[in-house]
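>>> The sequence and its predicted three-dimensional model are supplied below.
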Amino acid sequence: MSVADDIDPINILLVEDNPGDVRLTQEAFKDGRISNTLHVTRDGVEALDFCHQRGEYEDAPRPDLVLLDLNLPRKNGDVVLDELKSDPALKTIPVIVLTSSESHEDMIRSYKLHANAYLTKPVDPNEFIETIQTLELFWLSVVRLPDEVS
């Protein structure tokens, strides 16, 4: 029996506007051993609509984990992170900032807004996939994720 056999499928929301990074993330999770469903939104407004189950996302599942880019159209990642962590119904969802920014200020701001982790995307595609698979192993098999809080 593998680790994945003991784990319920996980709903992951990837908030990413770069099609190449979306594809690499999908590939990394597909090759992983943890059963999950990866949902993708391409800007901050869509991400918040998904999490709040508004508009076209009214039937969306509550994410168990959010992977959030900072540099997004319409509403940037800082705004999304702040809104998620300010909402009593959503603040327990772990949010991992997954960004190309190596800025110390971005990292500090993300943690001040209660990000659960801050990862810089490697430029090399193989390293990117390895980073996602390591993230998957830790966050989906080692860490206990909270159920919806009422």
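In hand now; what should we look at?

>>> all contacts plus neighbour counts: C-alpha atoms, from now on.
Fine.

>>> Next, count neighbours for V97.
A count of nearby residues for V97, using other CA atoms under 10 Å, gives 27.

>>> Secondary structure class of the residue positioned nearest the centre of the chain, three-state.
Nearest to the mean C-alpha position of the chain, by CA atoms, centre = their mean, lies L67 at 1.5 Å. Three-state assignment for L67 (DSSP: H, G, I helix; E, B strand; the rest coil): strand.

>>> Quick check: it vs T92, distance?
Distance of L67 to T92, computed by CA to CA, to the nearest Å: 14 Å.

>>> I figured the residue nearest to the centre of the chain hits L13, correct?
Yes. The criterion here is CA atoms under 8 Å, and L67 meets it with L13 at 6.1 Å.

>>> What is the neighbour count of the closest residue to C51 other than its chain neighbours?
Leaving aside its sequence neighbours, C51 sits nearest to R62 (CA to CA, 6 or more residues apart in numbering; 6.2 Å). If you count neighbours by other CA under 10 Å, R62 ends up with 18.

>>> how far away is G20 from L48?
With distances taken as CA to CA, G20 is found 22 Å from L48.

>>> Alongside the first one, take a look at this:
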Amino acid sequence: MKTLSVLLIEDDMIETMKFNRVLNSLELKHKVTEATNGEEALKILKDKNRIPDLILLDLNMPKMNGKELLKILKDDPVLRYIPAIILSTSNNHQDIKECYEIGVAGYIMKPLKYEEYTQKIKNLLSYWSVSELIKG
């Protein structure tokens, strides 16, 4: 299993801490870069030498929501190939449908139970660490 470079875009500090705690508890050594909103994420993504293998983003964020950011990513000739996964508490069918129409690679509901969340993150990162990824 390869080590992934992950861009986590999440405005809720507690959710970010939870994600990092899961990585530590599972002893996963993936490199995580954090952004608190879409604008901050785009600044990070401007450095074409630091393109992540995977983008995990929240749907509901200030300044620029997950769908808006997703549209920008999918319109970019380099960034469009990075798998982007929504991590959200929203199970709104319309949100899910719109995200897939834009080109999201996956949509994962954040469960309330920590054990379920841990299992979902473990499965997600296991899959993408064995999947072939396109770099630039």
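Received it, and whenever you're ready, just let me know what you need. Only a predicted model underlies this, so the values are computations on that prediction, with no experimental measurement involved.

>>> mind checking what the residue nearest to the centre of the first structure lines up with in the second structure?
When the second structure is aligned by TM-score structural alignment, the residue opposite L67 of the first structure is L56.

>>> again, but for L13 of the first structure
In the second structure, L13 of the first structure lands on L7 (TM-score structural alignment).

>>> Quick one: residues contacting its match.
V32, T33, E34, A35, A41, P52, L54, I55, L56 (CA atoms under 8 Å, 6 or more residues apart in numbering).

>>> Make JSON lines out of those residues and add distance to S25 of the second structure.
As requested, the contacts of L7 of the second structure are exported to JSON lines (distance: CA to CA, whole Å):
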{"residue": "V32", "distance to S25 of the second structure": "15"}
{"residue": "T33", "distance to S25 of the second structure": "18"}
{"residue": "E34", "distance to S25 of the second structure": "19"}
{"residue": "A35", "distance to S25 of the second structure": "22"}
{"residue": "A41", "distance to S25 of the second structure": "26"}
{"residue": "P52", "distance to S25 of the second structure": "22"}
{"residue": "L54", "distance to S25 of the second structure": "20"}
{"residue": "I55", "distance to S25 of the second structure": "21"}
{"residue": "L56", "distance to S25 of the second structure": "19"}
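
>>> and which of the residues you listed is nearest to N92 of the second structure?
Among these, L56 lies closest to N92 of the second structure (CA to CA), at 18.4 Å.

>>> State the span of the second structure onto which stretch 91-109 of the first structure is aligned.
When the second structure is aligned by TM-score structural alignment, the counterpart of stretch 91-109 of the first structure is residues 80-98.

>>> For the matching stretch, which outside residues touch it?
52-60, 66-67, 70, 73-74, 104-111, 133-136.

>>> do that again at 6 Å, thanks
Contact with stretch 80-98 of the second structure is made by 54-59, 73-74, 104-110, as judged by CA atoms under 6 Å, 6 or more residues apart in numbering.

>>> D147 of the first structure - nearest residue in space that isn't next to it in sequence?
Leaving aside its chain neighbours, D147 of the first structure sits nearest to D64 (7.7 Å; criterion: CA to CA, 6+ apart).

>>> you'd agree L98 of the first structure is in a helix?
No. L98 of the first structure is assigned strand when assessed by three-state DSSP, not a helix.

>>> give me the number of residues near it?
Neighbours around L98 of the first structure, by other CA under 10 Å: 22.

>>> Can you give me the distance of it to A4 of the first structure?
From L98 of the first structure to A4 of the first structure the distance is 24 Å (CA to CA).

>>> before we move on, what SS does Y111 of the first structure have?
helix.

>>> do you know how far it is from T41 of the first structure?
The spacing between Y111 of the first structure and T41 of the first structure, counted by CA to CA, is 22 Å.

>>> Between these two, tell me which one has more neighbours.
T41 (18 against 15).

>>> Counterpart of that one over in the second structure?
Superposed on the second structure with TM-score structural alignment, T41 of the first structure falls opposite A35.
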